[in-house]
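Colleague: the following block contains a protein sequence and its predicted model.
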Amino acid sequence: MIDNLSAYLKTVTRLTFFFLSVCCVCWAVFPAQQAWWGGLVIGTIASLVNALHLGWKVIRIGENAAAGGNRRSTLGYVTRACIGVLAAVIATRTFDFRIEAVAAGLIVAQLATLLLGFWTIRKRERTQSLDERGENN
């Protein structure tokens, strides 16, 4: 399971970096909307950091449970919320980017994870046989 999670995190990271590169190209091509594209970039970076932090916490909790530890752990919601607030503060106070774009960027990695999950389920359904014994009649 942990190997699958690491592979999914790597794929989500690649998809997020691809989205970031598209945003940077659009920022260069459409200079009138720099405030929007910059906010989207800041929000997307914060979204990726949140996704990687959540993946790290899930791996740690899984390792603790597998080792038989009884230490209680949380998924770090407050930390992830603070990362989102920090991105909003940096975007508005330092760079004067649009807060709406930051909010939209904060869901990019989670949306990529959702789409990757749907794609994986659909791929698994296509490869599985419909009959019990696995033969085609």
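Modeller: Here it is on my side, so go on.
Colleague: rest of the way, CA atoms for contacts and neighbours
Modeller: OK.
Colleague: what helix or strand does the spatially most central residue of the chain sit in?
Modeller: By CA atoms, centre = their mean, the chain has its centre lying nearest to Ala109, at 2.4 Å. Assigned by DSSP states H and E, Ala109 belongs to helix 108-127.
Colleague: and that helix, what does it pack against?
Modeller: If contacts are counted by 3 or more CA pairs under 8 Å, 6 or more residues apart in numbering; DSSP states H and E, helix 108-127 sits against helix 2-29, helix 34-66.
Colleague: measure Ala7 to Ala66 for me?
Modeller: Going from Ala7 to Ala66 by CA to CA, to the nearest Å gives 20 Å.
Colleague: dropping in the other structure now:
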Amino acid sequence: MDEILTRSTRTACWFLAICLMCWAVLPEWRIYSAGVALGVSASLVNAFLLRKRVAWIGTLYKDNPNPPRKVGLGLASRLAMVLLATMLAYRFPDRFHLPSVLYSCFFMPVVSLFFAFLNNRRSS
């Protein structure tokens, strides 16, 4: 899983660099590239939050013979991150394009799924 997340993070950083170059070079696309950069950033933070939470749950169940009954995956914190990005885009519509932010919040799950598919195909 670490290899897939590393490749996905590297892809997200390259994509952010391309978005920032588009923001700097193309003034008419500035609002769209800023929205995509905000959404990809929120998606990147969500991926790291999920990785940290899954690692914590793994150690909790591995080390404890009687784990607690109710342990979640931290959905509220990840939803709050997407909500924060959406609220920023809603509050500043002259700087961020709201649909671009919402669409790009799904960047890391899609890229991670793509790399997991490639990794599975290569191993079999």
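Modeller: Structure received. Just so you know, these numbers come straight off a predicted model, no measurement behind them.
Colleague: of Ala7 and Ala66 of the first structure, which one has the most company?
Modeller: Between Ala7 of the first structure and Ala66, Ala7 has the larger neighbour count (other CA atoms under 10 Å), namely 12 against 9.
Colleague: Ser41 of the second structure matches what in the first structure?
Modeller: When the first structure is aligned by TM-score structural alignment, Ser41 of the second structure is paired with Ile45.
Colleague: just give me the neighbour total for that match.
Modeller: Ile45 of the first structure has 23 neighbours, counted by other CA under 10 Å.
Colleague: next one: Leu20 of the first structure
Modeller: 20.
Colleague: report the distance from the helix holding Ala109 of the first structure to the chain centre.
Modeller: Distance, stretch centre to chain centre, for helix 108-127 of the first structure: 13 Å (CA atoms, centre = their mean, to the nearest Å).
Colleague: likewise stretch 76-93 of the second structure?
Modeller: Stretch 76-93 of the second structure has its C-alpha centroid displaced from the chain centroid by 13 Å (CA atoms, centre = their mean).
Colleague: neighbouring contacts of that stretch?
Modeller: 35, 38-39, 42-43, 45-46, 49-50, 95-98, 101-102, 105 (CA atoms under 8 Å, 6 or more residues apart in numbering).
Colleague: with stretch 11-27 of the second structure instead?
Modeller: With CA under 8 Å, 6+ apart as the contact definition, stretch 11-27 of the second structure has outside contacts at Trp29, Arg30, Ile31, Ser33, Ala34, Val36, Ala37, Val40, Leu44, Phe107, Met108.
Colleague: what does stretch 63-75 of the first structure rub up against?
Modeller: Leu54, Lys57, Val58, Ile61.
Colleague: list the contacts of the third one.
Modeller: When contacts are counted by CA under 8 Å, 6+ apart, Val58 of the first structure touches Leu75.
Colleague: what lines up with it in the second structure?
Modeller: So, by TM-score structural alignment, Val58 of the first structure is matched to Val54.
Colleague: hang on, the earlier thing: compile the helices and strands packed on helix 108-127 of the first structure into CSV and extend it with columns for distance to Glu125 of the first structure.
Modeller: Converted to CSV, those look like this (distance: least, CA to CA, whole Å):
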stretch, distance to Glu125 of the first structure
helix 2-29, 17
helix 34-66, 25
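Colleague: deepest of those, which one?
Modeller: Burial of these is given as mean neighbour count (mean count of other CA atoms under 10 Å); helix 34-66 ranks first at a mean of 20.
Colleague: report the distance from the next helix or strand after that helix to the chain centre.
Modeller: Going down the chain from helix 34-66 of the first structure, the next helix or strand is helix 77-89, by DSSP H and E. Offset of helix 77-89 of the first structure from its chain centre (CA atoms, centre = their mean): 14 Å.
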